[in-house]
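Chemist: make a model of this:
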Amino acid sequence: MISTRWRTALPLAGQALVMLLLGALAMLLFHWNGLEVPRVDVAAGRITMSVGAAAAYLAFCLYFVARTWRRASSATRNTTVAGAVLADDVLVIHASQTGTAEALAAKTADALAAGGVARVRRLGLASVDAALLASASRVLFVVSTTGEGDAPDDAYAFVRDTMQQAVPMPRLQFGLLALGDSAYESFCGFGRALDHWLRAQGATPLFDTVEVDDGDEGALRHWQHQLTLLGGSSDAADWSPPAYEAWRLVQRRVLNAGSPGAPAVHVRIEPQAPGAAWAAGDIVEVLPGPIGSDRPHREYSIASIPADGAIELLVRQVQHPDGTPGLGSGWLTAQCAVGDTLGLRVRRNTSFHAPDDDRPMILVGNGTGIAGLRAHLRQRVAQGRHRNWLLFGERTRAHDLHFGKELETWLARGELSRLDLAFSRDAPTGRYVQHLVADTAATMREWIAQGAAIYVCGSLQGMAPGVDAALVEALGAQAVEQLRIEGRYRRDVY
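Modeler: Down below sits the predicted model:
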């Protein structure tokens, strides 16, 4: 096959070759005309002038060929970078129907560069092939869906050629921003198909796919939040103007005193205006500073329901190697005084909302991930839905069983059908929550057969892939993928 460089350069080089031949013919004609002149000195002058003109013309033609080759080479580098991807490159790849995805890809690349990522390269999906993806280490996709689940026009060749192949990508880590409109039946259809294909090739998600419903600003802020974590910088301002509401910090207490881990602080925040609303599974975005300050928000899973009268959080106190506290956790657990006003806003997280029916729920999580699971349990108990199973992992049973008394009460009343616990630091052998999934595989299959949904909340690193692998082992890869497609396998991991 002819390479892209040759396909681009040959037509232009052919034109240059024709011009070279014409130039040579002109030189011969000049020379022949010169011999026809009887005066030797005049003929010699004409021949000299003819030869000089022809030489100049030949030089011009050679320059034209060289310039053609350089332009063809440059065009190739700008459209296909397979084989030229360096280990520390972060690729931002877009597929856009109306230009929105391309514009967001540009913002994504700018945000990464501003956040300290040294090498960021932005490409259209039309210029991406299997070899490029197989050689890449980190890729962020920004893709839209058109019509009823179709890929944008500029992604047609990629879908036809590349997504029909098996392309091992064990070293690829990816993030995916999927744009769609829930008014269509196949919401974010292409984004979901791309996510499924990448996972099937062995690629590892940096975080769960962020789905944007008709330009939802909350979802875009969540994407930007993930970018700040990826870039290691927390200084980027929100893309969308913040509209924080005034709430009051009314209570905080450490739940794991004596734990070998960092403090886990239970925080209670009450609204200053009536009408605050959220659902189990939603996220709160906290402004780590006085309202009006220009600081990036921090996200936390909500551990309560509106009937509780307040938003409750479980915040792990973060301390950087230099001793400085984490931006969000430092504000919520120490710097903002009890009784002070702080700014927050609720972000709907429909992908982690509970099923509308009475189907069983299997809740799996670790650490402060118990917060999002607790909200679901409180909502289910309030609704009289008691087919609930919690699998939870932490460091020690003596110090890290967060909300332990509440869980034991639900279990005694039959409002929690089953409670399985794992503690990594307890002797003789530490265990993790994914081990619980493996140990209970038979029961897991029974609950799934009865229509149960699996909800996972907690650490993206370690816990989430471990649980996913355990589920695949217990249920089978095809069954797990079908649960994902049906919306019965959902995750809020960070």
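Chemist: going forward, measure contacts between C-alpha atoms and count neighbours the same way
Modeler: Fine.
Chemist: just the strands in the stretch 101-250 of the chain please.
Modeler: Secondary structure of the stretch 101-250 of the chain (DSSP state E, counting those that start in this stretch): strands at 120-124, 138-144, 173-180, 204-205, 210-213, 245-254.
Chemist: other residues contacting the first one?
Modeler: Outside of strand 120-124, the residues that reach it under the criterion Cα atoms under 8 Å, 6 or more residues apart in numbering are 79, 89-95, 105-106, 109, 112-113, 154.
Chemist: derive a ChimeraX selection command for the buried subset of the residues you listed.
Modeler: Here is the ChimeraX command that selects only those of the contacts of strand 120-124 that count as buried (16 or more other Cα atoms under 10 Å):
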select :89,90,91,92,93,94,95,105,106,109,112,113,154
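Chemist: now the two most distant members of the contacts of strand 120-124.
Modeler: For the contacts of strand 120-124, the maximum inter-member distance is 25.5 Å, found between Ala113 and Asp154 (Cα to Cα).
Chemist: what sits against the closest residue in space to Asp88 that isn't next to it in sequence?
Modeler: Closest residue to Asp88 apart from its sequence neighbours, by Cα to Cα, 6 or more residues apart in numbering: Arg119 at 6.7 Å. By Cα under 8 Å, 6+ apart, the contact set of Arg119 is 88-90, 113.
Chemist: cool, Asp153 as well?
Modeler: So Asp153 contacts 96-97 (Cα under 8 Å, 6+ apart).
Chemist: how close does it get to Thr146?
Modeler: Taking Cα to Cα, to the nearest Å as the measure, Asp153 falls 9 Å from Thr146.
Chemist: give the residues shared as contacts by those two.
Modeler: The contact lists of Asp153 and Thr146 share Gln97, where a contact means Cα under 8 Å, 6+ apart.
Chemist: what residues sit buried inside whichever strand or helix holds Arg46?
Modeler: Arg46 belongs to helix 40-79 when assigned by DSSP states H and E. If you call a residue buried by 16+ other Cα under 10 Å, then helix 40-79 has these buried ones: 43, 46-47, 50-51, 53-54, 57-58, 61-62, 64-65, 68-69, 72-73, 76.
Chemist: following the chain past it, name the next helix or strand.
Modeler: Next along the chain from helix 40-79, counting by DSSP H and E, comes strand 90-95.
Chemist: tilt between that following strand and strand 120-124?
Modeler: Strand 90-95 and strand 120-124 are oriented at 20 degrees to each other (axes from the mean of the first three to the mean of the last three Cα atoms, to 10 degrees).
Chemist: next, count neighbours for Ser186.
Modeler: 17 (other Cα atoms under 10 Å).
Chemist: pull the contacting residues for it.
Modeler: Here Ser186 is in contact with 148-149 (Cα under 8 Å, 6+ apart).
Chemist: state the distance from it to Leu377.
Modeler: 30 Å.
Chemist: one more, please, to line up against the first structure:
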Amino acid sequence: MSTSPTPSRGIAPLLGNTLVILLLVACAWLFARLHEGAWWMAAPSAARGYAAAAAVLAYAGLTGWFLHRARVRERAAQPSAHASQDAVWVVHASQTGFALELADLTATSLRHSGVVVQRAGLEHLDAVRLKGMTRAVFVVSTTGEGDPPDPALGFVRQVMPQSLSLAGLQYAVLALGDREYAHFCAFGHQLDDWLRRHGAQPLFDLVEVDNADDSALRHWQHHIGQLGNGTDMPDWSAPRYESWRLRERIELNPGSLGGPAFHLVLEPTAGILPAWTAGDIAEIGPRHAIADVEAFLRASGLQGDAVVDWQGERMTLTDALARSQWPSSAGAPLFSTPQALVDACAPLPHREYSVASIPEDGALHLLVRLMQRADGAPGLGSGWLCRHARPGETIALRIRSNPNFHPPAAHVPMVLIGNGTGLAGLRAHVKARMHAGVTRNWLLFGERQRSRDFFHADELMTWHSQGVLEHLDLAFSRDDGEHRYVQHALLAQAERLRKWVDEGAVLYVCGSLAGMAPDVDATLRQILGDDRVELLRGDGRYRRDVY
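Modeler: The predicted model follows:
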């Protein structure tokens, strides 16, 4: 399949438009011959003539703009013949144009993070181009009853039937669809399965979007932001946060070789606890440390108690700056008024954390590790939650449904695999199963040191002794002996895993995307075989919440 458009694609519309114009001119000439003498009892005024001319010019200009915009997008969809080897390809397959718009936003976010981007329409990719890619993200829609978009049909018919080796490709898929249709996001899943079967490695799991759901798009943007240099970019659509209060914060691993991890307890300030399901996500609106805000205000020469308009609310300049990305501090004195400064700011992007509790606990629990940037400063979200926010302080928070990680039916055995703060989502699942009186639960957990990093040890050991956890397998990589990780604990129980899978068990993996998740995936394939793992994925029996 050619990677450039055929000449007929550009000539056909031009010929069609030319024929239409000639037909209109001929019609005008014929109608003009029907009149004799003056065509009207009074000539139109000059003003009306000017108005008519202006309308014609405006129409011509608008038509030209649309044609230019279409050609720009068409050129953007063409793969460059000299694409950089380290470029991230942003590939779209769109039926109505929405996938194309999201691909444009994705490309902009990546460029903002310092990534070299190459744009292409899926219809312009062939096997040679695909095999030459190292990283690619696909934004694809589904049309009709699970069909690919019309422009992607050539790729589906000519490229996908080929036997390719894509072992050098890392990829991600944003699948657009509508849950009212039986085959929700079918083409996205078809493309994802095809890429996996041919050896490509996922950068992160497929993200489904139901009817332009903004929370799913924020989740996609969150993952996309991690492919670059860590530069924060405002959310495409800001979450509608609710007000929560930080009730308690406890460091779980003082003296650990890793970063400090904290157990956080939050409650809604309105006093009414919302409903959520084990596996759901907390979206947090982070804030800058108050000391940093005050230092920025001193550099700006403005008063923090000045009242400004920020995102449709009235608040102090200090409060607005705490929630926003600032312009360069070197340029801060150039803003003559508080409102001018605020207008130059953008909202801080949200951060996501797995919920570690169920509503029956009476509060929302999180398990968060304090992350550090390259310069030693704390991470934006974890710094706010673990260091800057004080108990009793208000936290902007929204619970996002995460149906791909929701629990199975009560009668289904459940295997939970995770490391580090990935225990959060697994802990919620065990709590939900315990609340439902279900005991066919098996947890495999890994961390650094048992003496320091065995998060919620008393709780887990009690659950095991009471039979809530039928099995509990642990791996601590920095204890005496050879480094042993959670995938090694899984491999040691290969026979039990096969038995549980044969009995219908569902596998849940939560934790690090960079190390644990691919190693666990490789171990599962070693134990069960690639075909069995792919079958589990297709049946919804292998689910991941990795970051």
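Chemist: which residue lines up with Ala101 of the first structure in the second structure?
Modeler: In the second structure, the residue paired with Ala101 of the first structure is Ala99, using TM-score structural alignment.
Chemist: repeat that for Val250 of the first structure.
Modeler: Match for Val250 of the first structure (TM-score structural alignment): Arg247.
Chemist: wouldn't its match be in contact with Thr394 here?
Modeler: No - counting by Cα atoms under 8 Å, Thr394 is not a contact partner of Arg247 of the second structure; they are 9.5 Å apart.
Chemist: apart from its chain neighbours, what residue comes closest to the residue positioned nearest the centre of the first structure?
Modeler: For the first structure, the residue nearest the mean C-alpha position is Gly175 (2.7 Å; Cα atoms, centre = their mean). Spatial nearest neighbour of Gly175 of the first structure, chain neighbours left out: Leu140 (4.7 Å); criterion: Cα to Cα, 6+ apart.
Chemist: same check, this time on Leu321 of the second structure
Modeler: Counting by Cα to Cα, 6+ apart, the residue nearest Leu321 of the second structure is Val293, at 6.6 Å.
Chemist: which residues in the stretch 201-350 of the first structure form helices?
Modeler: Under the criterion DSSP state H, counting those that start in this stretch, the stretch 201-350 of the first structure contains helices at 217-231, 327-330.
Chemist: need the contact partners of the last one.
Modeler: For helix 327-330 of the first structure, contacts defined as Cα under 8 Å, 6+ apart pick out 286-288, 297-298, 315-318.
Chemist: tell me how many other residues surround the alignment partner in the first structure of Leu380 of the second structure.
Modeler: For Leu380 of the second structure, the aligned position in the first structure is Leu327, judged by TM-score structural alignment. Neighbourhood size, Leu327 of the first structure [other Cα under 10 Å]: 21.
Chemist: tell me the spacing between Leu327 of the first structure and Asp235 of the first structure.
Modeler: Leu327 of the first structure is 10 Å from Asp235 of the first structure, by Cα to Cα.
Chemist: what does Leu377 of the first structure give?
Modeler: When Leu377 of the first structure is compared with Asp235 of the first structure (using Cα to Cα), they lie 36 Å apart.
Chemist: look at these two and report which has more neighbours.
Modeler: Leu377 (28 against 13).
Chemist: tell me which helix or strand the aligned residue in the second structure for the more buried one sits in.
Modeler: Under the alignment defined by TM-score structural alignment, Leu377 of the first structure is paired with Val430 of the second structure. Under the criterion of DSSP H and E, Val430 of the second structure resides in helix 423-435.
Chemist: after superposition, how close is the helix or strand just after that helix to the first structure?
Modeler: Remark: after helix 423-435 of the second structure, the chain's next helix or strand is strand 441-447, criterion DSSP H and E. For strand 441-447 of the second structure, the mean deviation from the first structure after alignment is 0.4 Å (mean Cα distance after the TM-score superposition for the first structure).
Chemist: so where is strand 441-447 of the second structure in the first structure?
Modeler: Counting by TM-score structural alignment, strand 441-447 of the second structure sits on residues 388-394 of the first structure.
Chemist: check stretch 485-502 of the second structure too.
Modeler: Counting by TM-score structural alignment, stretch 485-502 of the second structure corresponds to 432-449 in the first structure.
Chemist: for that stretch, measure first residue to last.
Modeler: 25 Å.
Chemist: got a list of contacts for that stretch?
Modeler: Counting by Cα under 8 Å, 6+ apart, 360, 364-366, 391-394, 420-424, 463, 466-467, 470-471, 473-475 sit against stretch 432-449 of the first structure.
Chemist: switch the cut-off to 7 Å
Modeler: 366, 391-393, 420, 422-424, 463, 466-467, 470-471, 474-475 (Cα atoms under 7 Å, 6 or more residues apart in numbering).
Chemist: what subset of those is buried?
Modeler: Looking at the contacts of stretch 432-449 of the first structure with 16+ other Cα under 10 Å, the buried ones turn out to be 366, 391-393, 422-424, 463, 466-467, 470-471, 474-475.
Chemist: so of those residues, which ones are in helices?
Modeler: Using DSSP state H, the members of those that fall within helices are 463, 466-467, 470-471, 474-475.
Chemist: burial of Ile272 of the second structure, as a residue count?
Modeler: Neighbours of Ile272 of the second structure (other Cα under 10 Å): 9.
Chemist: do Thr100 of the first structure as well
Modeler: By the criterion of other Cα under 10 Å, Thr100 of the first structure has 17 neighbours.
Chemist: and what of Val159 of the second structure?
Modeler: 18.
Chemist: and Met1 of the first structure, by the same measure?
Modeler: Met1 of the first structure has 4 nearby residues by other Cα under 10 Å.
Chemist: and the gap between it and Gly369 of the first structure?
Modeler: 53 Å.
Chemist: can you check Pro325 of the first structure too?
Modeler: For Pro325 of the first structure relative to Gly369 of the first structure (Cα to Cα), the value is 20 Å.
Chemist: now for Glu473 of the first structure, how many residues are close by?
Modeler: For Glu473 of the first structure, the count of nearby residues is 14 (other Cα under 10 Å).
Chemist: what lines up with it in the second structure?
Modeler: So, by TM-score structural alignment, Glu473 of the first structure is matched to Gln526.
Chemist: try Thr341 of the first structure
Modeler: By TM-score structural alignment, Thr341 of the first structure lines up with Thr394.
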